[in-house]
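Visitor: would you be able to build a 3D model of this:
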Amino acid sequence: MRPVTLYSLLRRTGESRTTRWRPECISLYIALQCIRRGRRSTATVSVYETTDREGTALHVAHVHYGPERFDGADFVTDIYEIPTAVLTDL
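Guide: The predicted model follows:
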């Protein structure tokens, strides 16, 4: 089961547009590992509690890597949508 949705964004140095990848479904454990890795590195990590349009409780984790992490990129951002029910089922 892959309940977490990952959205990735990238802006290359010298370009004004942001590259977006298709949303990807990943497991909760992979998402938690990636968020922890961001916290250990120089990334800015923010976690928000919210609901989607149908009222389902979500945790949204925003991991923002600056230019020092990737060559040729102004930033890389990963956004994880994690259903709260999945977190409480652990």
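Visitor: alpha carbons only for contacts and neighbour counts from here, please
Guide: Fine.
Visitor: how about stretch 36-46: buried residues?
Guide: Using 16 or more other CA atoms under 10 Å as the test for burial, stretch 36-46 gives 38, 43, 45.
Visitor: now the other sequence, so there's something to compare against:
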Amino acid sequence: MRPVTLHTLMRHTGQTTALRWRPEQVTTTTARQLIRRGRRANAAVHVYETTDRDGTPLHIAHVQFGPGLYDNVEAVTDIYEIPTEALTSL
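Guide: Next comes the predicted model:
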């Protein structure tokens, strides 16, 4: 089973492009904790069910933090690719 992949994007105030970090591999437990932290911080959290290119069931969690999380940062977005098997095997 593959781990959860986390993609992070950050847009600084006054900038039109977003900074991207290299995708990180995190555990399902860590992903759940980070998504819960986003909900507690009043971030917009959306979870979608889909499949990857190979037809493997996948959940996508999109966490959008607004301004105020960091100085001079307009928005931070975390996108989690979570294999459905990882959620159902717990």
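Visitor: can you give me the TM-score here?
Guide: The TM-score (TM-score structural alignment, normalised by the length of structure 1) is 0.95; 90 aligned residues with a CA RMSD of 1.2 Å.
Visitor: rewinding a little: from the buried residues of stretch 36-46 of structure 1, which ones fall inside helices?
Guide: Per DSSP state H, helices hold the following members of those: G38.
Visitor: closest to H62 of structure 1 among the buried residues of stretch 36-46 of structure 1?
Guide: V45 (5.6 Å; CA to CA).
Visitor: do I have it right that the closest one meets R36?
Guide: No - the criterion here is CA atoms under 8 Å, and V45 of structure 1 misses it with R36 at 9.0 Å.
Visitor: report the central residue of structure 2.
Guide: Centroid check for structure 2 by CA atoms, centre = their mean gives I79 as the closest residue, at 2.5 Å.
Visitor: just checking, that one touches F65?
Guide: No - I79 of structure 2 is beyond contact range of F65, at 11.3 Å (criterion: CA under 8 Å).
Visitor: most distant residue from the middle of structure 1?
Guide: G14 (23.6 Å).
Visitor: and that residue, which of the three is it?
Guide: Three-state call for G14 of structure 1 (DSSP: H, G, I helix; E, B strand; the rest coil): coil.
Visitor: how far away is it from L90 of structure 1?
Guide: To L90 of structure 1, G14 of structure 1 is 43 Å away according to CA to CA, to the nearest Å.
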